[in-house]
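When you get a sec, could you give me coordinates for this:
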Amino acid sequence: MNPEINHDNAERLAALLHVLAAAADEDAPAVTIDTLDGYLHALQVGPVEAGPADAMDALFGEDWPAPLAEQEQLDAFMDALHLRWNEIGDSLDPQGLIEDPEAMQLMPLITEFDEDTKAALLAQGVLKPELLERLPATGQMWVEGFMQAVQDCEDDWQVFEEESEPAQMLDAMLMSVAAVALPEGPQRQAYIAEAYDEDVQVDQHVLIDDALFSVQDLRLFWLQEGAAPDEDESDDQQA
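This is a model prediction of the structure:
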């Protein structure tokens, strides 16, 4: 049985993130629920032992609790954050991924700016008409959060000898994830031409689906690669 998103909790988490966004420096990059969710997924699939607070420190700085504490919302935020963290962990349960590798277990928080969403945002005054063309593509913010976590922990992710089989596997999976954020243009078309057969129609949703499967594969990849040194050490001790 696939894990389910607690949508009420996701809405609480997104609302409380607005408190942090309002308190942030106006020049600071925007951190959305999508960005945070992508970062949390990367922490759970990668080789680094981390918790959800590590994502908050990386995205908002170590003083991030202060605005929430001032409004007596810190406990509520931490409850919502940990619930989402546990949901992600359940979706990445290795047993489920191994037993049914063709099934999509992940349920990411990805905002899709469809026409109804755009109309609602315009009606609410949240979005100005001149900004419509600058809205990020579906999945872009989530992937940017994921890839930021990979970059922040680069020394732990990039541990394989260049051109080795694990290094090539890792690069291919990460490229599949990063491709979601590629803008329309030659680089995106070159990736699609190399990664897909000519008769496959590739749109943003195809790229997202493949990226999420790569995230699931990354979970199993790091479990396997992380166990390898211990096995080698055990063999040495037995010898």
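
CA atoms for contacts and neighbours, from now on please.
Will do.

Run through the helices of this protein in chain order.
For the chain, the helices defined by DSSP state H cover 7-23, 33-45, 52-60, 65-70, 74-91, 94-99, 115-124, 140-152, 154-157, 165-178, 186-195, 204-238.

Highest mean neighbour count out of those helices?
Taking mean count of other CA atoms under 10 Å as the contact definition, the stretch among the helices of the chain with the greatest mean neighbour count is helix 33-45, which reaches a mean of 24.

roughly how far apart are the residue nearest to the spatial centre of the chain and G145?
For the chain, the residue nearest the mean C-alpha position is G38 (1.8 Å; CA atoms, centre = their mean). The spacing between G38 and G145, counted by CA to CA, to the nearest Å, is 5 Å.

likewise H205?
H205 is 18 Å from G145, where distance means CA to CA.

Likewise for F113?
With distances taken as CA to CA, F113 is found 18 Å from G145.

again with P67
When CA to CA is the yardstick, P67 and G145 sit 22 Å from each other.

same deal with E112?
For E112, the distance to G145 under the criterion CA to CA works out to 16 Å.

Next: Q238.
Summarising the geometry, the distance separating Q238 from G145, computed by CA to CA, is 43 Å.

Equivalent analysis for A14, please.
With the distance defined as CA to CA, A14 ends up 15 Å from G145.

Then W85?
Distance of W85 to G145, computed by CA to CA: 15 Å.

Would you confirm that L16 contacts F77?
Yes. Under the criterion of CA atoms under 8 Å, L16 is in contact with F77, at a separation of 6.4 Å.

Overlap of the contact sets of these two?
Overlap between the neighbourhoods of L16 and F77 consists of L68, taking contacts as CA atoms under 8 Å, 6 or more residues apart in numbering.

To check against the first, give me the structure of this:
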Amino acid sequence: MSQEIDHDNAERLAALLNILAAAAEEDEEAIPIDTLDGYLTALVCGPVLAAPVQAMDALFGEDWPAALEEQEVLDEFMTVLHERWNEIADALEPEALSANPDEMRLTPMITEFDEATKASLLSQGVLTAEQLEELPAPGVMWAEGFMQAVDDMETEWYAHEADSESGQMLDALLMAIAAVAMPEGEQREAYIAEAYEPDDEVDQDVLLDDALYAAQDLRLFWLQSSGPLND
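Have a look, this model is predicted:
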């Protein structure tokens, strides 16, 4: 059973992130909540004992607290950020995953870009009109955040020999997540042909579901490895 998201907390987290977006330089790309959520999930899944502030430092730079302090909402932000972190950790609780590995427990924060959401993002300055026309498919920004965390901790994540059984398993799980962000084209088609049966109907929703299962499997993968875990 998927873990429920506290929607009030999620909405407040998104609103506070908009303060950071508004304070960013004009040439800086806004970081959506999806990307942050993917990064947080990778930290919980991964081989390194981590804290949610690491995601903020990596995505927003170490000076990110200043804009929130100016609005006197930094403490509130840390509270809602930790609540989301705890939701992810609860969803990826190892005993529950081990007891029923076929159960989907992880519920990502994926922005639904309906017309009302698009209008809100435009009015808040989070995205420009040009960016709205090029909005990514559902799950792309979440997967990009997850894979950025992997890249930022490349040494720890790729500690296994690439041709070892563990290395090959790790590569397959990470490919399932990276596939969500693959654009339509030859690379995506080649991945689907290799990873799925010919008669399978594979769309973005299927790729995203399989990426979430892969994230759950990664939690158990690192549990069974020798590295420290986020207990």
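
Aligned against the second structure, show me the partner of the residue nearest to the centre of the first structure.
G38 of the first structure maps onto G38 in the second structure, with residues paired by TM-score structural alignment.

My read is that that match contacts W142, right?
Yes. Look at G38 of the second structure against W142 with CA under 8 Å: they come within range, at 4.4 Å.

which residues are in contact with both of these two?
P108.

roughly how far out does stretch 153-168 of the first structure sit from the chain middle?
20 Å (CA atoms, centre = their mean, to the nearest Å).

swap in stretch 153-169 of the first structure?
Going by CA atoms, centre = their mean, the spacing between the C-alpha centre of stretch 153-169 of the first structure and its chain's C-alpha centre is 19 Å.

Who are the contact partners of the residue sitting furthest away from the middle of the second structure?
What lies farthest from the middle of the second structure is D199; by CA atoms, centre = their mean that is 29.3 Å. If a contact means CA under 8 Å, 6+ apart, then D199 of the second structure has no contacts.

Could you check how far the closest residue to D63 of the second structure other than its chain neighbours is from D199 of the second structure?
If you skip the residues right next to it in sequence, D63 of the second structure has D57 as its closest partner in space, 7.8 Å away by CA to CA, 6 or more residues apart in numbering. As defined by CA to CA, D57 of the second structure lies at a distance of 44 Å from D199 of the second structure.

go on, P47 of the second structure?
Distance, P47 of the second structure to D199 of the second structure, by CA to CA: 36 Å.

same question, A66 of the second structure
Remark: distance between A66 of the second structure and D199 of the second structure (CA to CA) = 53 Å.

again with M182 of the second structure
When distances are taken as CA to CA, M182 of the second structure and D199 of the second structure turn out to be 21 Å apart.

ditto for D205 of the second structure
Using CA to CA, D205 of the second structure is found at 16 Å from D199 of the second structure.

can you check W85 of the second structure too?
W85 of the second structure sits at a distance of 38 Å from D199 of the second structure (criterion: CA to CA).

just M78 of the second structure next, same as before
Taking CA to CA as the criterion, M78 of the second structure is separated from D199 of the second structure by 47 Å.

And L212 of the second structure, by the same measure?
Note on L212 of the second structure: its distance to D199 of the second structure, by CA to CA, is 22 Å.

again with V73 of the second structure
Looking at V73 of the second structure against D199 of the second structure, where the rule is CA to CA, the gap reads 52 Å.

do the same with A190 of the second structure
The spacing between A190 of the second structure and D199 of the second structure, counted by CA to CA, is 15 Å.

and if you look at Q131 of the second structure?
Counting by CA to CA, the gap from Q131 of the second structure to D199 of the second structure is 35 Å.

now swap in M147 of the second structure and tell me
In this structure, M147 of the second structure and D199 of the second structure are 29 Å apart, going by CA to CA.

do the same with L20 of the second structure
With CA to CA as the criterion, L20 of the second structure and D199 of the second structure are 45 Å apart.

same check, this time on D37 of the second structure
Computed with CA to CA, the distance linking D37 of the second structure and D199 of the second structure is 33 Å.

Correct me if wrong: E161 of the second structure contacts G167.
Yes. With contact taken as CA under 8 Å, E161 of the second structure and G167 are classed as touching, separated by 5.5 Å.

List the neighbours of stretch 179-189 of the first structure that are in contact with it.
Defining contact as CA under 8 Å, 6+ apart, one finds that stretch 179-189 of the first structure is touched by A137, G139, Q140, M141, V143, E144, Y191, Q204, L207, I208, A211.

now swap in stretch 158-165 of the second structure and tell me
Contact partners of stretch 158-165 of the second structure, identified using CA under 8 Å, 6+ apart, comprise S166, G167, Q168, D171.
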